[in-house]
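Asks: let's see this in three dimensions:
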Amino acid sequence: MTNLADSPMTSDSSPVTEQPALKMEGVSVYYGSTPAVREVFLDIPTKQITAFIGPSGCGKSTVLRCFNRTNDLIPGAKVKGNVFFRGVNLYSKKVDPVEVRRRIGMVFQKPNPFPKSIYENIAFGARINGFQGNMDQLVEGSLRKAAIWDEVKDKLKDSGLSLSGGQQQRLCIARAIAIQPEVILMDEPCSALDPISTLRIEELMQELKEQYTIVIVTHNMQQASRVSDKTAFFNAEATDQGGKLGYLVEFNDTVTIFTNPKQDYTRDYVSGRFG
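Replies: I've put the predicted structure just below:
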């Protein structure tokens, strides 16, 4: 198996402004024989926040899942094209998908803590991934990075399910951090949260991007404009089978996407004319 940690593209090999963290070349996704996304070319910059926006059914989450091969877990799903991380094609037969998901963590739309203690929510994944260091330090450090340590430090034996929705989502972010990824994918992480919790998650993302590359799917254009450095706008067209086929319309700096987009579809979407 290819070891992603030993791949030729290391964090010191070139300035981060020149080296994408993730790269898609001609990626198309099918569910069975039905195409869902067509021919995506995309470079995700290192240690920045990239937002995916677009109307429902345009393939944003499908594209996001390509980065850590969680589409593999959907029966009938098939990915064509190339996805590179640290110079390695993630869809090579030599690459272990489990290792991919350790390097590229995922935070889902609905907070999903394990039915375990707060401590074990953090320790469990690290333990099964072979962590040999000081577990107490790892748990505390991960919870601190997720800005929840002060709220839970005196109740680490309590169930993770006992926390509020916003706290549960930060616990899930801490759980993702604990396995020491390089990239964190977030699929609408604030859609089930109240405005105050949403603001805390957004502030947390700004802190985390100093250490991690973050890609977020969001339906909230205001959120995308607030938190992201780059924005990819996806749209969809109707297929002969009555479904939707997603495609990438435009990818650029977030300021450009929201103030001076190149494509009319992008301008219409960010101005609220459709979607």
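Asks: C-alpha only now, for contacts and for neighbours.
Replies: Fine.
Asks: so what's the residue count around Gly130?
Replies: 9 (other C-alpha atoms under 10 Å).
Asks: is it located within a strand, as I assumed?
Replies: No - counting by DSSP: H, G, I helix; E, B strand; the rest coil, Gly130 is located in no strand; its state is coil.
Asks: and the helices in the protein, which stretches?
Replies: Using DSSP state H, the helices of the chain run over 60-66, 97-103, 118-128, 135-145, 149-152, 165-178, 195-208, 221-227, 254-259, 264-270.
Asks: mind putting these into CSV with mean neighbour count?
Replies: Listed next are the helices of the chain as CSV, based on neighbours: other C-alpha atoms under 10 Å:
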stretch, mean neighbour count
helix 60-66, 22
helix 97-103, 18
helix 118-128, 20
helix 135-145, 18
helix 149-152, 15
helix 165-178, 26
helix 195-208, 16
helix 221-227, 16
helix 254-259, 17
helix 264-270, 17
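Asks: which among the ones you listed is found nearest to Thr17?
Replies: helix 254-259 (15.9 Å; C-alpha to C-alpha).
Asks: the helices of the chain into a markdown table, with extra columns for distance to Glu18?
Replies: Shown next, in a markdown table, are those (distance: least, C-alpha to C-alpha, whole Å):
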| stretch | distance to Glu18 |
| --- | --- |
| helix 60-66 | 22 |
| helix 97-103 | 21 |
| helix 118-128 | 32 |
| helix 135-145 | 27 |
| helix 149-152 | 35 |
| helix 165-178 | 25 |
| helix 195-208 | 20 |
| helix 221-227 | 22 |
| helix 254-259 | 18 |
| helix 264-270 | 26 |
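Asks: compare with the first, here's sequence two:
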Amino acid sequence: MVNASHPTITETVLRTKNLNVYYGSSLAVRDVSLDIPPRQIVAFIGPSGCGKSTVLRCFNRTNDLIPGARVEGKVTFHGKDLYGKGVDPVEVRRRIGMVFQKPNPFPKSIYENIAFGARINGYKGNMDELVETSLRKAAIWDEVKDKLKQSGLGLSGGQQQRLCIARAIAIEPEVILMDEPCSALDPISTLRVEELMQELKEQYTIVIVTHNMQQATRVSDYTAFYNAEATEGGNKIGYLVEYAPTEQVFNNPMEQATRDYVSGRFG
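Replies: Prediction:
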């Protein structure tokens, strides 16, 4: 049993304490405890099947949408239990936005992609202004300002992903979760999204799952390394090995497994 090493974090936006996640009767992730600080980028790294995306989805309750998924332990947002009685998962997802691996614009105009969520959430301000501000924050305004009535599906992959980031920003979250946001993108688009993350962290807390270790070193302030152990039934159980400032995880990790992973010995 590995006890993950942890950085000293004085202010916490999100926290998990002894988090276990089950899919049906199978334990998928065990005993994850970590603190996410405000306006920083935290990267989750590790081999496939170690629970990175599962833990990420716990933060905005998108695991609720998977039949049979169940969470034990504590997940808090500014100290409030996200799975407590009376907590509305839709409101959780408004405060804690999500950008997925594959860009998924709505089959609507670029303008409506941004306006739609804000409208549903009862936004009463100047919609044109919100659309422009969100697209500017996502560093895509100059590329789309003359074609706002055209379908978001007509954009390139990298532009679609930045449109999805703009859509997440438009509902004014505090946290943006990103599940391998660049895995479907070319290197130039990846660079644009990485630069964008650095700009966004001035206002938002970002948690990113990535298989790209170079990306983790380039963009994140803290890195959590997960690993998995095989069960007798052939399943995998993910667990947190080490969580520390990114520089430490990659240059001077505490755990041998972390050292082996970041040096490319497995994974």
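Asks: which among the helices of structure 1 is found nearest to Glu25 of structure 1?
Replies: Using C-alpha to C-alpha, the nearest of these to Glu25 of structure 1 is helix 60-66, at 11.7 Å.
Asks: about what we covered before: what's the closest of the helices of structure 1 to Pro35 of structure 1?
Replies: Going by C-alpha to C-alpha, the one of the helices of structure 1 nearest Pro35 of structure 1 is helix 60-66, 11.3 Å.
Asks: average distance between the closest one and structure 2?
Replies: Following the fit onto structure 2, the mean deviation recorded for helix 60-66 of structure 1 is 0.2 Å by mean C-alpha distance after the TM-score superposition for structure 1.
Asks: likewise for stretch 21-31 of structure 1?
Replies: Looks like 0.4 Å for stretch 21-31 of structure 1 (mean C-alpha distance after the TM-score superposition for structure 1).
Asks: which residue in structure 1 aligns with Arg70 of structure 2?
Replies: Matched across to structure 1, Arg70 of structure 2 falls on Lys78, judged by TM-score structural alignment.
Asks: nearest residue to its match in space, please, no chain neighbours.
Replies: Nearest non-adjacent residue to Lys78 of structure 1, counting by C-alpha to C-alpha, 6 or more residues apart in numbering: Tyr30, 5.1 Å away.
Asks: number of residues surrounding the equivalent of that neighbour over in structure 2?
Replies: Aligned by TM-score structural alignment, Tyr30 of structure 1 pairs with Tyr22 of structure 2. Using other C-alpha under 10 Å, Tyr22 of structure 2 is surrounded by 18 other residues.
Asks: cool, Gly68 of structure 2 as well?
Replies: So Gly68 of structure 2, with other C-alpha under 10 Å, has 12 neighbours.
Asks: from what I see, it and Val21 are in contact.
Replies: No - Gly68 of structure 2 is beyond contact range of Val21, at 10.3 Å (criterion: C-alpha atoms under 8 Å).
Asks: compare the helices of structure 1 and give me the one nearest Gly242 of structure 1.
Replies: It's helix 60-66; of these, that one is closest to Gly242 of structure 1 (C-alpha to C-alpha) at 18.5 Å.
Asks: cross-check the contact I'm expecting between Pro55 of structure 1 and His219.
Replies: Yes - taking contacts as C-alpha under 8 Å, Pro55 of structure 1 lies within contact range of His219: 7.4 Å.
Asks: Thr190 of structure 2 -> structure 1?
Replies: Match for Thr190 of structure 2 (TM-score structural alignment): Thr198.
Asks: list the contacts for that match?
Replies: Applying C-alpha atoms under 8 Å, 6 or more residues apart in numbering, one finds that Thr198 of structure 1 lies in contact with Gly166, Cys190.
Asks: relative to Lys155 of structure 1, how far out is it?
Replies: 23 Å (C-alpha to C-alpha, to the nearest Å).
Asks: repeat that for Asp268 of structure 1.
Replies: For Asp268 of structure 1, the distance to Lys155 of structure 1 - C-alpha to C-alpha - is 49 Å.
Asks: mind checking how far the counterpart of Thr223 of structure 2 in structure 1 is from Pro45 of structure 1?
Replies: Thr223 of structure 2 maps onto Thr231 of structure 1 when the alignment is built from TM-score structural alignment. As judged by C-alpha to C-alpha, Thr231 of structure 1 and Pro45 of structure 1 stand 11 Å apart.
Asks: looking at those two, which is more packed in?
Replies: Legend: neighbour count by other C-alpha under 10 Å for Thr231 of structure 1 and Pro45, higher for Thr231 (26 against 21).
Asks: picking that back up, what is the burial count for the match of Arg70 of structure 2?
Replies: Count around Lys78 of structure 1 with other C-alpha under 10 Å applied: 18.
Asks: how much space between it and Tyr91 of structure 1?
Replies: 11 Å.
Asks: what do you get for Tyr119 of structure 1?
Replies: Tyr119 of structure 1 is 34 Å from Tyr91 of structure 1, by C-alpha to C-alpha.
Asks: cool, Asn252 of structure 1 as well?
Replies: Look at Asn252 of structure 1 and Tyr91 of structure 1: by C-alpha to C-alpha, they are 26 Å apart.
Asks: ok, Gln169 of structure 1 - contacts?
Replies: Counting by C-alpha under 8 Å, 6+ apart, Gln169 of structure 1 has contacts Lys110, Pro111, Asn112, Pro189.
Asks: most surrounded residue in those?
Replies: Pro189 (25 neighbours).
Asks: thought it was touching Asn112?
Replies: No - at 10.9 Å, Pro189 of structure 1 does not count as touching Asn112 under the criterion of C-alpha under 8 Å.
Asks: residue contacts, the residue lying farthest from the centre of structure 1?
Replies: Relative to the C-alpha centroid of structure 1, counting by C-alpha atoms, centre = their mean, Asp240 is the outermost residue, at 31.0 Å. Asp240 of structure 1 makes no contacts at all, as judged by C-alpha under 8 Å, 6+ apart.
Asks: how about it, what's its match in structure 2?
Replies: For Asp240 of structure 1, the residue aligned by TM-score structural alignment is Glu232.
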